[in-house]
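Peer 1: Quick one, structure for this:
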Amino acid sequence: MSVISYIDGVFYGGSNFPIPSHMNFGRLMVDKLLENKNKVALISGDTGEKISYVDLAKKIVNVATALSKLGVRQGDVVAICSENRIEFYVAIIAVYYIGAVATFLNMAYTKDEVIHTVKISKPTFAFLSPSTQKLHYDTLKNHTTITKFIVFGDSATKEISFDKLTLDDPNGNVMPADFYGRAQTALILYSSGTTGLPKGAKITHLNLIATTFQTLSLPDNSRPVLTIAPWCNTMGIMTLNGFLRSGKTVVFLKRFDENLFLQVIEKYKVGEVLIAPPVLILLSKSPNVSKYDLSSVYMIHSGGAPLDSDVIALVKARLPNLRNVTQGYGMTESTGSIATELDAAPKQGSVGFVTEGIVVKIVDVETRAILGPNKRGEICLNGLVLFDGYIGKERGDDFDEEGFFKTGDIGYYDEDGFFFIVDRIKELIKYKAWQVSPAELEAVVLLHDAVKDVGVIGTPDSEAGELPTAFVVKKPGSNVTEKDILDFVGTKVSPWKRLRGGVKFIEEIPKTGSGKILRRKLRELLPKNVKSKL
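Peer 2: So this is what the prediction gives:
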C-alpha cells in the first residue's frame, strides 16, 4: 500500500509516480505495452478474439498514423461510441498518442442525450461499432459537429473502415505528441447524471498517468482479470488502463450476461473480477453459480455503490477460494479511485484508505471547517488525479478557496484512517428533523429473501418534508407484499427511518453503467400523493 500522510485533518495519498517529461499518456501506454511483448493482453469473452501486447501496441501506432493522415490534429476532439471491443481500446490510445482529445458516447444514450453530450465536447471525428452505427449514425450525422466517421468491422454506409487504418504504413510511423511537461486535456468524460444532465469533465494526460500507477489489484499476473464494466465510463476505462499497464491479461465482455459471465470465469480460470454491486448481489443469490467451476477466483473488486456486509459474506460462502471482496470509492472528477481497501484488512462498511495521487479533507457542510475522526462532513478532493474542471462552466461553487473539489458526498474517517461513505448531500432524505440515508435503507431491504434489488428515495410531504420510499424488484416467483417489507424494515431501523412513503414494486431499478442508482428516474415514478405508512 502507498504511504499516506495525515497533516492537520488532511490525508495525502502517496505520489511517487514516474511522470514522463513528454506528459503523453498514449506514448506511455505504448511503451508499457511493448515491455510485455507476446503475452496476451486482451481476450473477448464474447468471441474468443485475442491480441498480444506487442500487436496491440503496433495497431495503436498504425491507427495513430492513419488518423494524422486523415487530418486529426493536436487538440481535435474524437468521439468513440462502441461496446467493449479491442478496436475501442486501440482507438482511444491512438487518439491520445497524437495529442488529440477523446470523448466517449454511451451507446445506451437516447437521441437527446447524444446531442447534449456532443454539444459539450464538439468532436469532428467519430469511431462507431456496427451496432452503434445502426443506433446513432443518423443522429450524429445530422445533428452534430462530426464530419468523418470510422467504423469498426463492417460498415452499413460508405464510411471509413477501421480495418484499413490498422495496416502497416510503409512510410513510417507518426511521432507521438510531446507536451513538454504541460498537463493537456486528453479525455472528456461525462458525469453520471444521477441528478441532472451530464457535465463534461476535462481529464488531463497527467490525471491519466497518475491514475494508471495507482494500486488497482494484487501483483499476481498468472491468472486473467475479468471486467464487464463499460469502457465508456470512468470505472471501466481507468481500471482497464491500470490492468494493462501492470501486465495483466484482461478478459472482457460487451455487456453482462449471467451464464456467459460464469462460463468465461470457468473457461479462462479468471483470478480477479471487476463488477458493479448489482452483479455481486446476483452472485450472492443466483442458483446458476453452483453450475460452474469458479474456484480460480481469489479477488472481486466492486465499486459504484455501497455493499452490505451480508452480501459479501454470501458471495464468499459460494466461491471457495475467494480471499476478499474489495470495495472502493471513486468518481469521474478524480479520474477514478479515491479510496480502496485492497491492501488493508477490511473493516465492515469501509471503502479503505486514500488512494495514491489523492489529497482528501472532510469539512463541515455549513462552516467548512476541517473535521477530525468520526465526524461526518463533505468529502473534498485535490491532487494529481483531480480533473481540470467542466467544459463551459466556471469553477464557482464546484471548488473551494483552496482549490479542493467539493464532491457532494457525505463521509467520515476513523482513528485508523479508514474512510466511510454515508451518502450524497443531495440524496439524503430529510424526514422532519432527521436525515435518512437511502443507501442504508437499501442495504436493509436487500436482506429480505424475496428482494432482488431496491432503490430508495424521499417522497415530498407537506408535513414531514420527505418520506422514505422504496422501489423494489421482487425475486422471480416471489409473492412478497408491501406490508411484508414494511414490517421487515420496521424491525431493523429507528422509527424515523421507516418506509413511511411505502413500497412500490417495479421490474428494474434504473442505474448507470457503473451501478449507481438513477434516483431522478425513480422520482419520475412517484404518484402525486403518497399516504404515510406508520
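
Peer 1: okay, CA-based contacts and neighbour counts for the rest of this
Peer 2: Noted.

Peer 1: Tell me who's in contact with the nearest residue to Val354 once chain neighbours are set aside.
Peer 2: Among residues not flanking Val354 along the chain, Ala339 sits closest, at 4.3 Å (C-alpha to C-alpha, 6 or more residues apart in numbering). By C-alpha atoms under 8 Å, 6 or more residues apart in numbering, the contact set of Ala339 is 328-330, 351-355, 419.

Peer 1: Try it again at 10 Å.
Peer 2: 13, 327-330, 350-356, 358, 360, 418-420 (C-alpha atoms under 10 Å, 6 or more residues apart in numbering).

Peer 1: same thing with Leu314?
Peer 2: Leu314 neighbours (C-alpha under 10 Å, 6+ apart): 280-281, 283-285.

Peer 1: could you pull out the helices for the stretch 401-534 of the chain?
Peer 2: Counting by DSSP state H, counting those that start in this stretch, the stretch 401-534 of the chain has helices at residues 438-445, 482-490, 519-523.

Peer 1: and the angle from the second one to helix 438-445?
Peer 2: Direction vectors for helix 482-490 and helix 438-445, defined by axes from the mean of the first three to the mean of the last three C-alpha atoms, to 10 degrees, enclose an angle of 110 degrees.

Peer 1: this one next, for a side-by-side:
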Amino acid sequence: MPPTSLVARTTSPTRIFTSSYPPLPTTPHTTTWDLIQTTARSNPSACALLCGVTQDEMTFGDFDVAVQKVATSLAQRGVSKGRVVLTNMINCVEYPILYHALTALGAVLSPAAPTFSATELGHQLVASNASFLVSHASVEAIAAEVAVAHNIPSDRCFSVGPTTMMQKFRDLLQVDAIHIPHVVIDHASDINTLPYSSGTTGRPKGVKLSFANLAINIQQMAFMEPMTSPLVLALPMYHLYAGLLMNAALLCGQPLVVLPKFDLATFLQALQVHKSEKAFIVPPIATLMATHPLVDEYDLSATKYFVSAAAPLGPTLEAAVQARLGIKTKQAYGMTELSPLVHYTRDGHERPAASGHLVPNTELRVVCPTTGADLGPHQIGELWYRGPQVMLGYLNNDDATRVRKSKR
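Peer 2: Alright, predicted model coming up:
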C-alpha cells in the first residue's frame, strides 16, 4: 500500500478500517488507456460510444483508431508529455476520445465546467498553465474570449461541433498515418488529470491525479460494479464522478450512451431504449424519480438499481423511489482528491443511507478533529484515507497539500 494518506495531521493510529475485499493487483506501469485499449481490441466490433441524441454509434475498434488519430494530430501540433489541455466541453462522444488521446501522449487534461464564465475559465487556464483549449460549439464563445485574452494561438484551440470561432475538432481525425511519439511516463508521479476542487476550504485548487491514481480507481470501480448493460451518462463528464463512470463502462466493454446534459424525458427514454440495469444519478434526480409525473410514461422495468453519489441520499427519499418504481437504490462516496472513489455498495449489500464498503486496497481512519483520537462505529469524525487512488497533492499549493496529506 503506498505510504500516502488523506489526513490533516499525524498521530499514532489505534484503529484502521480496511476493505473487506481482497486487494487488487496493482499495475504500476499501466494507464487508463492501456486498460481500455486492451478491452477495445478484444471486441472491436462491439459498440463503445453512442450519442443519445443522434443515436450515432462508434465501435470499440473505431474508438481505438480515433484515439490514436487524435493523439497523432495533437502531437503534430505540439501537445507532448506534461502539456496541459484545458477543456470546457459539454458531454459528447469526443470527450473520452480526447482524454485517452492525451493519456496516450502523457499529457494532462484539466477539465472545467462548461458553465464557467470567462473569468472563471481564465483563472483555471492560468492556474493550470494550460497551453491548449478544447471546447464545444455550444459554449465556445467563452473559450474563444479566454484564448484571446491569454494569447493562446488559434492553432491550439479546438471546438467540437459546427464551430465558427475555433479550429474544428473533427480535423484532428484527418491524418495520413498514425504515429504516437514514445513517451516515458512515471505512472506514480506524473499528472494525468488536473481537475479543480475547493476541497473543504478556500478557492478551487488544482488536484494532481497521477496516471496510476486513475488506472487503479477504474479497476476498483469495475470490481465493485462489473457493468453488464449500457451505461446512460447524463451527469457532467468534466466532473470526476462521471469521468469514472465513463472509463469504467469502457473498461467493462459496455456501450457508453452519452447525453449532452440531464433532461428528464431524454434520460428516461434512454434508460427505456437501452434497457440499462443501473442508472447513475445524484440526489436531485432521485427526487424527480420519486415525484415527477413524467416518470410514469416510461418503462423502466430493466433498471434494477439507481446508484447515487456526489451528495448524501436520505433514507426517506430512497424509500420513496423504491415504493413508486420498485427500483432499489444504493450509494457511493468519494471526492476529487481520491480519484474519486473510496466507498461503493455492491448489489445485495444496500442499506438505507449507507455509502457502501471500502473499495479494495483502501484503508480508513475516523479521527476526532479536536483531539486526534481514533473513533469507532457510530461516532462522528474526520475521514482519513490511505490507498493508491489518493491524489499526489494540490498544484503549486504546498500549504493546502500539507493540511490534506501526510507521509508515513
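
Peer 1: Give me the TM-score for this pair.
Peer 2: Comparison of the two superposed chains (TM-score structural alignment, normalised by the length of structure 2) gives a TM-score of 0.89, and 392 aligned residues with a C-alpha RMSD of 2.2 Å.

Peer 1: returning to what we had before: a markdown table for the helices of the stretch 401-534 of structure 1, including mean neighbour count and distance to Ile275 of structure 1?
Peer 2: A markdown table is the format used below for the helices of the stretch 401-534 of structure 1 (neighbours: other C-alpha atoms under 10 Å; distance: least, C-alpha to C-alpha, whole Å):
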| stretch | mean neighbour count | distance to Ile275 of structure 1 |
| --- | --- | --- |
| helix 438-445 | 21 | 18 |
| helix 482-490 | 16 | 27 |
| helix 519-523 | 17 | 21 |
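
Peer 1: Out of these, which is closest to Val311 of structure 1?
Peer 2: Across those, Val311 of structure 1 has its closest neighbour in helix 438-445 (9.0 Å, C-alpha to C-alpha).

Peer 1: Which stretch of structure 2 lines up against the closest one?
Peer 2: Against structure 2, there is no aligned range for helix 438-445 of structure 1 (TM-score structural alignment).

Peer 1: ok so, going back, is it possible to get CSV of the helices of the stretch 401-534 of structure 1 that adds distance to Val315 of structure 1?
Peer 2: Below are the helices of the stretch 401-534 of structure 1 laid out as CSV (distance: least, C-alpha to C-alpha, whole Å):
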stretch, distance to Val315 of structure 1
helix 438-445, 15
helix 482-490, 23
helix 519-523, 27
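
Peer 1: So which of these is nearest Ala108 of structure 1?
Peer 2: Nearest to Ala108 of structure 1, of all the helices of the stretch 401-534 of structure 1, is helix 519-523, at 15.1 Å by C-alpha to C-alpha.

Peer 1: What is the distance between the closest one and the centre of its chain?
Peer 2: Offset of helix 519-523 of structure 1 from its chain centre (C-alpha atoms, centre = their mean, to the nearest Å): 20 Å.

Peer 1: Onto which residues of structure 2 does that helix map?
Peer 2: So helix 519-523 of structure 1 sits over no part of structure 2, by TM-score structural alignment.

Peer 1: Stretch 244-262 of structure 1 now?
Peer 2: Taking TM-score structural alignment, stretch 244-262 of structure 1 hits residues 250-268 over in structure 2.

Peer 1: ok so, going back, return the member of the contacts of Leu314 of structure 1 nearest to Gln263 of structure 1.
Peer 2: Nearest to Gln263 of structure 1 among the contacts of Leu314 of structure 1: Leu283, at 13.4 Å, using C-alpha to C-alpha.

Peer 1: still on that earlier bit, which of the contacts of Ala339 of structure 1 line up with contacts in structure 2?
Peer 2: For the contacts of Ala339 of structure 1, the aligned pairs still in contact in structure 2 (both residues aligned by TM-score structural alignment, their matches' C-alpha atoms under 10 Å) are 13, 327-330, 350-356, 358.

Peer 1: if we take these, which one ends up nearest to Gln74 of structure 1?
Peer 2: Ile358 (28.5 Å).

Peer 1: Need the counterpart of that closest one in structure 2.
Peer 2: Ile358 of structure 1 maps onto Thr362 of structure 2 when the alignment is built from TM-score structural alignment.
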